[in-house]
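A.B. asks: what follows is a protein structure lacking sequence information:
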């Protein structure tokens, strides 16, 4: 039996359909693997965040206890000891900023918060377990009330200009800006 053009076209179409079906099935399996890897990455990131929170609570727990008791000077001393053991840890700067803000030293609190946020910007994000966004907003509001008018009245004062620059940096980060 001879095959005519019609039979050849049918065989070609059948082959094309089989190849396309094979590719679709292979691609579907590949996507499921990619989704599983993406889920694993998200889970790993979440576990890393939880481990970081637990570590920071363990390390800085004594400082938090002293701060809550109202022993702010002792808390700063303990924080200084920890910063020598763990230099460059952003959480230490954030805690120092909180303590200095409680003491009413806004310009130093601003500088400390800025140093911490430059090291780790997750303290500005709302959706992270270490978020300090509300405390930052309160600090910025207090800085606008106290530091901004003084800086405008004394434009040649370098310490006020630095405090105003730190205040503007925090406002920018709270507004969604980045470095």
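C.D. replies: Received the coordinates, thanks. Just so it is clear, the model here is predicted, and its values are computed rather than measured.

A.B. asks: could you use CA atoms for every contact and neighbour count after this?
C.D. replies: Noted.

A.B. asks: how far away is residue 112 from residue 97?
C.D. replies: In this view, residue 112 and residue 97 are 5 Å apart by CA to CA, to the nearest Å.

A.B. asks: which residues sit in contact with residue 93?
C.D. replies: 112-113, 115-116 (CA atoms under 8 Å, 6 or more residues apart in numbering).

A.B. asks: oh, I was asking about residue 82
C.D. replies: With contact set as CA under 8 Å, 6+ apart, residue 82 has these partners: 59-60, 92.

A.B. asks: try this one next to it:
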């Protein structure tokens, strides 16, 4: 019954996640929901940075690296397969599972899911729901990123309008000075 309730709680969170308006809050609540469902010792979220590497954006996973290189074996595997990587037998990152965060067909991030507290490996049915959640959260994070970009563009447009207004005022003042100089010779 407890496992069923944890799955329901994760589904309920995924149902409302698109209505969370701050990136940090979305990531924190997602990690809490996945941890409660999976019994993981920790979860780490990574997003592609400007250099193409995967930078940690939120983590409760001890020893999770601050970034994962674009050519790290796990990053290559996730980009190639677009599927969950089982790392239980490969001690290359401090986790048992790595999930690709795919947006518009590209791996834009990853989520590392630590070993379970009880030490028992994840069953396939315990991987499916978090995989769905990672995909959805990836889309939600992308939406928040676009909203932030649109807000930034709106602010830039406002600043540009102010600069254009100031430039027009300076041109007007300069033109008036030219007329004054013509009418009043030295």
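C.D. replies: Now that the structure is in, tell me what you want to look at. Bear in mind the structure is a predicted one, so any value in this text is a computation, not a measurement.

A.B. asks: what does the superposition give as a TM-score?
C.D. replies: TM-score for the superposed chains, counting by TM-score structural alignment, normalised by the length of structure 1: 0.27, backed by 66 aligned residues with a CA RMSD of 3.8 Å.

A.B. asks: re earlier: just the ones of the contacts of residue 93 of structure 1 in helices?
C.D. replies: In helices, judged by DSSP state H, the following of these are found: 112-113, 115-116.

A.B. asks: quick one: the strands in structure 1?
C.D. replies: Listed in chain order, structure 1 contains no strands at all (DSSP state E).

A.B. asks: in it, which helix is the longest?
C.D. replies: Assigned via DSSP H, structure 1 shows its longest helix as helix 5-69.

A.B. asks: who are the neighbours in contact with residue 75 of structure 1?
C.D. replies: The contact partners of residue 75 of structure 1, by CA under 8 Å, 6+ apart, come to 62-64, 66-67, 99.

A.B. asks: sorry, back to before: out of the contacts of residue 82 of structure 1, which is most surrounded?
C.D. replies: Neighbour count (other CA atoms under 10 Å) singles out residue 92 as the most crowded of the contacts of residue 82 of structure 1, with 25 neighbours.

A.B. asks: residue 117 is in contact with that residue, correct?
C.D. replies: No. Look at residue 92 of structure 1 against residue 117 with CA atoms under 8 Å: they stay out of range, at 10.9 Å.

A.B. asks: still on that earlier bit, and residue 112 and residue 97 of structure 1? which has more neighbours close in?
C.D. replies: Between residue 112 of structure 1 and residue 97, counted using other CA under 10 Å, the more crowded position is residue 97 (27 against 23).

A.B. asks: distance of residue 92 of structure 1 relative to residue 67 of structure 1?
C.D. replies: When distances are taken as CA to CA, residue 92 of structure 1 and residue 67 of structure 1 turn out to be 13 Å apart.

A.B. asks: hey, where'd the strands end up in structure 2?
C.D. replies: Across structure 2, reading from the start of the chain, the strands by DSSP E fall at 43-48, 54-59, 67-68, 85-86, 97-103, 106-113.

A.B. asks: burial measure for residue 16 of structure 1, as a count.
C.D. replies: The local packing count at residue 16 of structure 1 equals 12, with neighbours defined by other CA under 10 Å.

A.B. asks: can you pull the contacts of it?
C.D. replies: Neighbour list for residue 16 of structure 1: empty [criterion: CA under 8 Å, 6+ apart].

A.B. asks: and it, how close does it get to residue 151 of structure 1?
C.D. replies: Distance from residue 16 of structure 1 to residue 151 of structure 1, by CA to CA: 75 Å.

A.B. asks: can you check residue 160 of structure 1 too?
C.D. replies: Applying CA to CA, one obtains 5 Å for the distance of residue 160 of structure 1 from residue 151 of structure 1.

A.B. asks: in structure 2, where's the longest helix?
C.D. replies: helix 125-183.

A.B. asks: which helices and strands does it pack with?
C.D. replies: The criterion is 3 or more CA pairs under 8 Å, 6 or more residues apart in numbering; DSSP states H and E, and the helices and strands that helix 125-183 of structure 2 contacts are helix 2-16, helix 23-38, strand 97-103, strand 106-113.

A.B. asks: and the shortest one, what does it pack onto?
C.D. replies: I take that to be strand 97-103 of structure 2. Judged by 3+ CA pairs under 8 Å, 6+ apart, the packing partners of strand 97-103 of structure 2 are helix 73-81, strand 85-86, strand 106-113, helix 125-183.

A.B. asks: quick check: which of these is nearest to residue 29 of structure 2?
C.D. replies: Nearest to residue 29 of structure 2 among those is helix 125-183 (10.6 Å), distances taken as CA to CA.

A.B. asks: quick check: angle from that closest one to strand 43-48?
C.D. replies: 40 degrees (axes from the mean of the first three to the mean of the last three CA atoms, to 10 degrees).

A.B. asks: just want the angle from helix 125-183 of structure 2 to helix 23-38.
C.D. replies: Computed with the same axes, to 10 degrees, the direction of helix 125-183 of structure 2 lies at 180 degrees from that of helix 23-38.

A.B. asks: relative to strand 97-103, how tilted is helix 125-183 of structure 2?
C.D. replies: 40 degrees.
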